[in-house]
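Asker: Provide a 3D model corresponding to the input given below.
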Amino acid sequence: MLKDLTALFAPQNRRLIKLTTVARDEQELLLESFSGTESLSELFSFELSMISRDASLELKSQIGQPAQLAIELATGESRYINGYISTFSLEGSDGGLARYSATLSPWLWMLSRRVDSRIFQEQTIEAVIRTVFAAYGALPDFEFQLSQPLKTHSYITQYRESDLTFVLRLLEHEGLFFYFDHNQEKHTLIILDHSRDLSPLPQQPTIRYHSASVTETADSITEWRSHRRLQSGRMSIQTFDYKQPRNQLPVGMPSLNEQGNVDAYEVYDVLDHYSHGTFKDGERLVRQRLEAIEVQGKTFTGNSNCRAMYPGHTFELTQHFDHDRGSAEDRSFLLITVKHEGSNNYLSDESAGYTNEFVCIRHKIPYRHPITVPRPSINGPLSAIVVGPEGEEVFTDELARIQVRLHWQRGDSLPQGTTWLRVAMPSAGSGFGHQFMPRIGQEVLVTFLAGDIDRPLVTSVLYNNINLPPRFSKASGLPGNRTLSGIRTQEHKGSGFNELLFDDTPGSLRARSRARASAPAAPPPERHRCAGRVRSSPDRRRPDACVADVLRLRRCPAHSVIRHPAH
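Answerer: Just a heads-up that it's a prediction; the model follows:
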């Protein structure tokens, strides 16, 4: 039989686990039980089961609102878990009591509700993440605790990703990891690049192994298991950078993991273009990737009733038969994951309870989170508009690169254009090849090397309703001139042009090259030929005049051979 409702809804401060929400008072929602998981570099999530005398709570009044769990420790202190309610449901009501359920998530979860596409240039990962967080006002609470400066990235793209996925991807690829620190007021995201300085659990730095924990006055570990997993023993990488194309910067490194008498299986990976610009950067990258492998080589799991446990902190294990003989360093463990379960005894005469399962590694092993968030996939090319400084018509650099603005870039997407992009040409060699630079305002086709959104490349130029094909004839354009082929360039900041025309009209084959300046110039010389007959007018060109040569191929006998005209 249910306890008396008046006693049931007495103040929660005498309960093992206290729930605080934005409900009208703290008696309105009482926590019956909870379960959840906390892990390094993962968002925590807690499922709450609650009871209330009010079956008509407005569900949307709870969504997105802060809530707090306060778990009473053996010392009488409290361990706090803060978050925001991301789901809230009415599970049923029997007329006297209503049952509700909710999910408690960190503030970082809110970033999963917003999807964006934008470009960042010449920034560190920290600067990019700070920009993302700034859009959420006072909600984010975070700290970067880094041991060394982060490198500057020339080009980073968020493409059709949620802000959460984007941030997690950047952290993983940079070798950073995080955990959440909770106090009575809030929870803070702590972002790190190393694990060696992580501190002991503030409320229980030493934990005893004791299988009969019911006789213990302090929380203890009741089960302890160790695991070995065969891992790759070496990693090698190389990359390609068009700025130093003859140096692929190969880097190889063995694992520091001691795995016994086994082969050192190698992971060889050809990383993204420009993944590392120097050998030192390559070594750092390989070391980070190896650490993500090594951390899985030897792990420890267990069960406990230690309510003070949470990831991102260490503890010293005592009185365990397999570790007591080891050094203090070997008895220090870093918590990676903790799965919690707890309940109050509102509807039962049994005592309230708490248990957990945990995963840890030795603290002396550097922690690095594996790369689990993939880059956004790009299934094909995108078109873009060539951009440049106002007043310019052709904007390029010594490598024949241009800047473009992709159509999905919004007004608040800084900078206005992309970084410098290479342009594919029909041929390109050392001092020879084609050179046709796309001009500001033209539409170009952008492809992505190996489908990597951060490695764009211009492959061709497109006509559109503003930039129409050249007419090549005063009579009409396309489709009337569909038998005309050729090239027409545009005078820089003028209306003149150079032209090479091929007329494939049946029975009227001809070719023509000419130049036309913006202003009238002296009459150009003219050459005519057919089957080797060449006729040229006197050369009246001035040194500063625009040259115009007209080459006409008249109808010739089928057996005739067209030779280059004499100069």
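
Asker: CA only for contacts and neighbour counts going forward, please
Answerer: Fine.

Asker: So residue 311 versus residue 533, what's the distance?
Answerer: 89 Å (Cα to Cα, to the nearest Å).

Asker: which one of the two has more residues nearby?
Answerer: Using other Cα atoms under 10 Å, the more surrounded residue of residue 311 and residue 533 is residue 311, with 23 against 12.

Asker: Now that one: closest residue in space that isn't a chain neighbour?
Answerer: Excluding the flanking residues, the one nearest residue 311 by Cα to Cα, 6 or more residues apart in numbering is residue 335, at 4.7 Å.

Asker: The one you found should be in a strand, yeah?
Answerer: Yes - Residue 335: assigned to a strand according to DSSP: H, G, I helix; E, B strand; the rest coil.

Asker: give me the number of residues near it?
Answerer: A total of 26 residues lie near residue 335 under the criterion other Cα under 10 Å.

Asker: Quick check, it in contact with residue 316.
Answerer: No - if you go by Cα atoms under 8 Å, residue 335 and residue 316 don't touch, sitting 10.9 Å apart.

Asker: Could you also give me the structure for this next sequence, so I can compare it with the first?
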Amino acid sequence: MEKAGRRFLATDAYLELKQFLGRAASLKTRLSDGSEATRTGLVRSASKLGSDGGFARYRITLVPWVWLLSRGRHNRVFQDKTVIQIAEAVFGDYADVAAWQWSDEVSGFLADTRPRSYCVQYGESDYTFISRLLAEEGLGWCVEEDDQAPAGHRLRLFADSRRFPEDILSQSANGGRGLRYHRADSQEAQDAIVAFGEQRRLTSSVLSAISYDYKAKKTVSLNVPGSQSIGGEHAPVLESYDDPGLYAWANAGEAERYGRLAMEARETRQRTWLARSTVRSLRPGTAFDLICLPIDPQQTSFEHRYNATDITHVGINNLSGDAIAAVAQRLGEGLASQDDAH
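Answerer: Down below sits the predicted model:
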């Protein structure tokens, strides 16, 4: 997720806000090597914050086209359709603005899954429905720029986060390969990670479930232990039990597959990292190499490649100090509102 609530100055205090809604707009950020990073979305909301002396301040909130799925709600049934076919049908309802791409590994990842004999969307938004199906199949998504897309960006659906493309500054030769753990300084050739810390959470370490196959008249159960150590020697072994209902799986192999995917989802939330940086190019769905990080000399292994999953960017235009002061005197500081981040 990438938050994109922006405030802008204009010399016209009478812009009609209605004209902005639903339009594609891009925010361009100048990077350390002189190139630009573009973030494109649809205008979800626009508001005028005030005006004085020929200046006006507006707030514009951009969202990816997939946000529109949260506004659509349907009750429908899909019979003998794969998850890809169901997703394609739902996305097709938004064809005027939608663009998406399945990563190369998805077809192989889903090769052994069977079509869903009877899949129901009831009382759910299209966004909740699709998010649920993708999560059940172990698929994720992120947003990336696409000049050929109707709204200037597309949804990329993936099965393996280890194949994320590398951040453009991480792969840049300007200042060396990778992102440095370093102080922030205007004289540095490249942006840097200025704070980096590990987070761990206690989660369930065993996943159990049982379903009844009314056709074969037998039960199908699963018991999936985690693949990672959760906590220290005093950490409790926590079991998560689920009742998926009748005929949830065709056989024990299918039960094991979905149980393993559910356990992996829990494990990804067990260990994360939180960082603060000056890296202007980072966005969810990309990876970066972290270098120059001081580590415990007793530590035998250390990860250098990390995935960006949730980012909040904060920045201002590179105006002169006098210009910033004049605007603040006339219009105030323009404090952020909760709407900026949602």
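
Asker: residues contacting the aligned partner of residue 203 of the first structure in the second structure?
Answerer: By TM-score structural alignment, residue 203 of the first structure lines up with residue 169 in the second structure. By Cα atoms under 8 Å, 6 or more residues apart in numbering, residue 169 of the second structure lies in contact with 178, 179, 190, 191, 279, 281.

Asker: Pipe those residues into TSV and attach secondary structure and distance to residue 218 of the second structure per row.
Answerer: Formatted as TSV, the contacts of residue 169 of the second structure follow (DSSP: H, G, I helix; E, B strand; the rest coil; distance: Cα to Cα, whole Å):
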residue	secondary structure	distance to residue 218 of the second structure
178	coil	54
179	strand	55
190	coil	62
191	coil	59
279	coil	56
281	coil	54
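
Asker: which one's the longest strand in the first structure?
Answerer: strand 78-93 (DSSP state E).

Asker: what helices or strands is the helix ranked longest in the second structure leaning on?
Answerer: Longest helix of the second structure, by residue count under DSSP state H: helix 252-268. Secondary-structure packing of helix 252-268 of the second structure (3 or more Cα pairs under 8 Å, 6 or more residues apart in numbering; DSSP states H and E): helix 126-136, strand 206-213, strand 218-225.

Asker: for those, which one sits closest to residue 185 of the second structure?
Answerer: helix 126-136 (40.7 Å; Cα to Cα).

Asker: Mind putting the helices and strands packed on helix 252-268 of the second structure into CSV with mean neighbour count and distance to residue 155 of the second structure?
Answerer: CSV is the format used below for those (neighbours: other Cα atoms under 10 Å; distance: least, Cα to Cα, whole Å):
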stretch, mean neighbour count, distance to residue 155 of the second structure
helix 126-136, 17, 13
strand 206-213, 18, 31
strand 218-225, 17, 32
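
Asker: Just tell me which of those ends up closest to residue 22 of the second structure.
Answerer: The nearest among these, by Cα to Cα, is helix 126-136 at 17.8 Å.

Asker: and the helix or strand following the closest one with strand 36-52, angle?
Answerer: Per DSSP states H and E, the first helix or strand lying C-terminal to helix 126-136 of the second structure is strand 140-145. Following axes from the mean of the first three to the mean of the last three Cα atoms, to 10 degrees, one obtains 80 degrees for the angle between strand 140-145 of the second structure and strand 36-52.

Asker: Following superposition onto the first structure, what is the mean distance for strand 140-145 of the second structure?
Answerer: Superposing on the first structure and averaging over aligned pairs (mean Cα distance after the TM-score superposition for the first structure), strand 140-145 of the second structure comes out at 1.0 Å.

Asker: quick check: the next helix or strand after that strand aligns to which part of the first structure?
Answerer: Using DSSP H and E, the next helix or strand after strand 140-145 of the second structure towards the C-terminus is strand 153-158. The alignment of strand 153-158 of the second structure onto the first structure (TM-score structural alignment) spans residues 187-192.

Asker: how close does that stretch sit to the second structure?
Answerer: Averaged out, stretch 187-192 of the first structure is 1.0 Å away (mean Cα distance after the TM-score superposition for the first structure).

Asker: Mind listing residues that contact that stretch?
Answerer: So stretch 187-192 of the first structure is contacted by 81-83, 106, 141-146, 176-182 (Cα under 8 Å, 6+ apart).

Asker: Please pick the buried ones from those.
Answerer: Neighbour-count burial (16 or more other Cα atoms under 10 Å) applied to the contacts of stretch 187-192 of the first structure gives 81, 82, 83, 106, 142, 176, 177, 178, 179, 180, 181, 182.

Asker: who's in contact with the last one?
Answerer: Under the criterion of Cα under 8 Å, 6+ apart, the contact partners of residue 182 of the first structure comprise 80, 81, 82, 188.

Asker: go with 10 Å
Answerer: 68, 79, 80, 81, 82, 83, 188, 189, 310 (Cα atoms under 10 Å, 6 or more residues apart in numbering).

Asker: and what of the first one?
Answerer: Taking Cα under 10 Å, 6+ apart as the criterion, residue 81 of the first structure is in contact with 19, 44, 46, 67-71, 104-106, 180-187.

Asker: Equivalent analysis for the third one, please.
Answerer: In this structure, residue 83 of the first structure makes contact with 44-46, 64-69, 103-109, 182, 186-187, judged by Cα under 10 Å, 6+ apart.

Asker: ok, now the fifth one?
Answerer: The contact partners of residue 142 of the first structure, taken as Cα under 10 Å, 6+ apart, are 108, 130, 133, 178, 180, 181, 187, 188, 189, 190, 191.

Asker: which of the residues you listed map to contacts in the second structure?
Answerer: For those, the aligned pairs still in contact in the second structure (both residues aligned by TM-score structural alignment, their matches' Cα atoms under 10 Å) are 108, 130, 133, 178, 180, 181, 187, 188, 189, 190, 191.

Asker: Any chance of JSON lines for those, columns distance to residue 266 of the first structure?
Answerer: Putting these into JSON lines (distance: Cα to Cα, whole Å) gives the following:
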{"residue": "108", "distance to residue 266 of the first structure": "36"}
{"residue": "130", "distance to residue 266 of the first structure": "37"}
{"residue": "133", "distance to residue 266 of the first structure": "39"}
{"residue": "178", "distance to residue 266 of the first structure": "29"}
{"residue": "180", "distance to residue 266 of the first structure": "35"}
{"residue": "181", "distance to residue 266 of the first structure": "37"}
{"residue": "187", "distance to residue 266 of the first structure": "41"}
{"residue": "188", "distance to residue 266 of the first structure": "39"}
{"residue": "189", "distance to residue 266 of the first structure": "35"}
{"residue": "190", "distance to residue 266 of the first structure": "33"}
{"residue": "191", "distance to residue 266 of the first structure": "30"}
